[in-house]
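S.K.: give the three-dimensional model of this entry:
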Amino acid sequence: MDSSQRVRAIISFVHSADAGSFAAAGRALGISSAAVSKNIAGLEKALGVRLMNRTTRTLSLTEEGEAFLRQARIALDALDQAADAVVAHRAAPAGRVRISSSAGFGREQLAPALPGLLAQYPGLAVEVDFDDHLIDLVRDGYDMALRGGRIADSSLVSRPICQFTMILVAAPAYLDAHGTPRQPEDLARHCLITRRFLGGRVSPWNFVAGDGSITTLNTDAAVLTLSSPEVITELAVAGMGIAEVGVHHAWPHLQSGALKLLLLKAHHPGNFEMTLQYPHRALVAPRVRVTVEYLLDAFAQREELHVPFSALRQFEA
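M.R.: Modelled structure (predicted):
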């Protein structure tokens, strides 16, 4: 049975299961009941199983037929979506796009990209929730999410945006008053500003030892512990102490001289990734597809998200 015959046979099978008879299926398809019966018989022969039990008056599905019907509906729906996608692709994408974003990234990176997105695709409407809590995209009805970290979920497509490099920074005024640490042990004598995540975990400060092993600094005595990396950066600029922040937060302040970088060789930059995630589907709606591609392109052009490690050396204290 070639592919075209298989499709005709599957359609005949689904219509017969829905209508309850070959005659009704034939009327719906515009073919004879004998042709419907022949199509299904050919399908059963190709599969090597009986899908339907026939009597003179009724049709009933076998257990194999029930299982096949579920999969057949999915396949036919995918074909319908493919046809719809071709038609939709020819028209301007339109509709509402729901996005979940972490608060900081949403405010600093996503929000500036939205005017250009809507100017290019005026048929779109965008709804954004700025929330650092983890959400279930499918259950909560989101089209996509911008999230940090490596979230293992086979039901999601994850498109990388950037790798976040973590650095230690302090204001020149703070270093003038308290001295510049030359090794990780020196940090014990300094005012530290640390970050606490929503789950209560404090972000560890890791360092690479001479033998390549990773050591973690005890930051329990930090003078400030905050949940907002943006506020941590602002307080470091204000001279409140030494902070660990992402390069993307510190970049404009490093360029202006408001912050200096510390212990670049010893400090471990972390393995923190920002991704754009959306649900696995046979076909992605045009409104979602164009939004994903536009945002990924916009983020790729943001200098602060892609600072090479070699460019940081010039900002060391």
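S.K.: going by C-alpha atoms from here, please, whenever you check contacts or count neighbours.
M.R.: Fine.
S.K.: ok, A173 - contacts?
M.R.: G239 (CA atoms under 8 Å, 6 or more residues apart in numbering).
S.K.: ok, then the element right after whatever helix or strand it lives in?
M.R.: Using DSSP states H and E, A173 sits within helix 172-178. Per DSSP H and E, the first helix or strand lying C-terminal to helix 172-178 is strand 192-195.
S.K.: would you mark the buried spots in that following strand?
M.R.: In terms of neighbour count (16 or more other CA atoms under 10 Å), strand 192-195 has its buried residues at 192-195.
S.K.: thinking again about what came up before, buried set for the helix holding A173?
M.R.: Quick answer for helix 172-178 (16+ other CA under 10 Å): 172-175.
S.K.: check stretch 145-161 too.
M.R.: Within stretch 145-161, the residues scored as buried using 16+ other CA under 10 Å are 145-148, 156, 158, 161.
S.K.: burial measure for Q5, as a count.
M.R.: The criterion is other CA atoms under 10 Å. On that basis, Q5 has 13 neighbouring residues.
S.K.: picking up where we left off before, as a markdown table, the buried residues of strand 192-195 with distance to M166 would be great.
M.R.: Written out in a markdown table, the entries for the buried residues of strand 192-195 read as follows (distance: CA to CA, whole Å):
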| residue | distance to M166 |
| --- | --- |
| L192 | 15 |
| I193 | 14 |
| T194 | 12 |
| R195 | 12 |
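S.K.: is A125 in a helix, a strand, or coil?
M.R.: Classification of A125 using DSSP: H, G, I helix; E, B strand; the rest coil returns strand.
S.K.: got a list of what it touches?
M.R.: Contacts of A125 (CA under 8 Å, 6+ apart): 94-97, 118.
S.K.: second input sequence below; structure requested for side-by-side comparison:
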Amino acid sequence: MNSTQRVRAILSFVQAADAGSFAGAGRALDISSAAVSKNIAGLEKALGVRLMNRTTRTLNLTEEGEAFLRQARIALEALDLAAEAAIAHRAAPAGRVRISTSVGFGREQLVPALPGLLEKYPGLAVEVDFDDRIIDLVHDRYDLALRGGRIADSSLVSRTICHMNMVLIASPAYLSRYDVPRKPDDLARHRLLTRRFLGGRVLPWNFRAEDGSVTTLNTDASVMTLSSPEALAQAALAGAGIAEVGVHHAWKHLVDGRLKVLLLDAHHPGSFEMTLQYPHRALVAPRVRVTVDYLLQAFAKLEELHVPLSALKQHEA
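M.R.: Okay, the predicted model is just below:
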């Protein structure tokens, strides 16, 4: 199988995997389903492994097929990006950039930065999905994602936007009614607002002990559990209780005095990051590269993303 036949066969395989049928792949490639089947059979023969199990109704990838599909997508993207890079030498960055982000960060930090990006690069178009679940950038065909948490995905390039320090917050009205906790044990007498991730795990509240160890508070008796950190901040503003959120969710309300920080010296701020991620690629498309660079510069200027813990002292109850 020569290189031209190999590329044609790989295209047939990827399209069949995506469409779930030879007929669907044929329509996408403007060839017959028989040609698709022949191309894939030739590819399997050249590789010496079966990539798909076929029935009259379905196509199912084998384990080898799943592994080959991941690499095939990377190879085809590299060909596309090589063409884009060549064009970029004579043209400004252009094309659509698909971004995945959480609802809160997308609304508060990303969206305000987009008009400036599009003004600087008028050839770009941006498509943003607001979704708090973790997505597969390559499979779901996103160009980049903005994610918060403990990031450990070696298949992606991760650029740190900021460290996400966690803080305990409550409104002055709540504190005047229930008193200010002076030590972690005092929280047992308070109304706690906790966060549950979409996977079901409740975010623990951690504290530094006198011996330097980290202890975890039992928050099973919380009066409210929400999946959105933005909603937790709003509930705390409304006087519902004490919540733990990232500083950037609370900063403007701390500045205007509508929220107060609690137990700053004892509370452990966590080791979370907000990152901008994109797939490892031999070449990064110009439209993606300029978007990454612009957004990182824009986020670096946002005060709420870079508040040092020392600055929170003046906002402590």
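S.K.: tell me how far P115 of the first structure lies from Y294 of the first structure.
M.R.: According to CA to CA, to the nearest Å, P115 of the first structure and Y294 of the first structure sit 11 Å apart.
S.K.: the more surrounded of these two?
M.R.: Legend: neighbour count by other CA under 10 Å for P115 of the first structure and Y294, higher for Y294 (17 against 11).
S.K.: tell me which element that one falls in.
M.R.: helix 286-300.
S.K.: what residues of that helix count as buried?
M.R.: Buried positions in helix 286-300 of the first structure, judged by neighbour count with 16+ other CA under 10 Å: 286-288, 290-292, 294-296, 298-299.
S.K.: same for that helix, what does it pack against?
M.R.: Here helix 286-300 of the first structure touches helix 63-90, strand 95-101, helix 111-120, strand 156-164, going by 3 or more CA pairs under 8 Å, 6 or more residues apart in numbering; DSSP states H and E.
S.K.: export the ones you listed to a markdown table and tack on distance to D220 of the first structure?
M.R.: Compiled in a markdown table, those are given as follows (distance: least, CA to CA, whole Å):
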| stretch | distance to D220 of the first structure |
| --- | --- |
| helix 63-90 | 54 |
| strand 95-101 | 30 |
| helix 111-120 | 35 |
| strand 156-164 | 24 |
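S.K.: between the ones you listed, which gets nearest to L134 of the first structure?
M.R.: Nearest of these to L134 of the first structure, taken as CA to CA: strand 95-101 at 9.3 Å.
S.K.: and the angle for that closest one with helix 286-300?
M.R.: Here strand 95-101 of the first structure points in a direction 40 degrees away from that of helix 286-300 (axes from the mean of the first three to the mean of the last three CA atoms, to 10 degrees).
S.K.: and the helix or strand following strand 95-101 of the first structure, how far from the second structure on average?
M.R.: Following strand 95-101 of the first structure in sequence order, the next helix or strand is helix 103-105 (DSSP H and E). Once fitted to the second structure, helix 103-105 of the first structure is off its aligned match by 1.1 Å on average (mean CA distance after the TM-score superposition for the first structure).
S.K.: who touches helix 103-105 of the first structure?
M.R.: Defining contact as CA under 8 Å, 6+ apart, one finds that helix 103-105 of the first structure is touched by 130-132, 146, 228-230.
S.K.: how far out from the middle of the chain is that helix?
M.R.: Offset of helix 103-105 of the first structure from its chain centre (CA atoms, centre = their mean, to the nearest Å): 15 Å.
S.K.: stretch 123-139 of the first structure now?
M.R.: Taking mean C-alpha positions (CA atoms, centre = their mean), stretch 123-139 of the first structure and its chain are 11 Å apart.
S.K.: start and end of that stretch, how far apart?
M.R.: From start residue to end residue, stretch 123-139 of the first structure stretches across 25 Å - CA to CA.
S.K.: repeat that for stretch 129-149 of the first structure.
M.R.: Terminal-residue distance, stretch 129-149 of the first structure (CA to CA): 18 Å.
S.K.: ditto for stretch 96-114 of the second structure
M.R.: 13 Å.
S.K.: look up how far D153 of the first structure lies from the residue lying closest to L156 of the first structure once chain neighbours are set aside.
M.R.: Spatial nearest neighbour of L156 of the first structure, chain neighbours left out: P279 (4.4 Å); criterion: CA to CA, 6 or more residues apart in numbering. P279 of the first structure sits at a distance of 10 Å from D153 of the first structure (criterion: CA to CA).
S.K.: repeat for D84 of the first structure
M.R.: The value you get for D84 of the first structure to D153 of the first structure, if CA to CA is used, is 28 Å.
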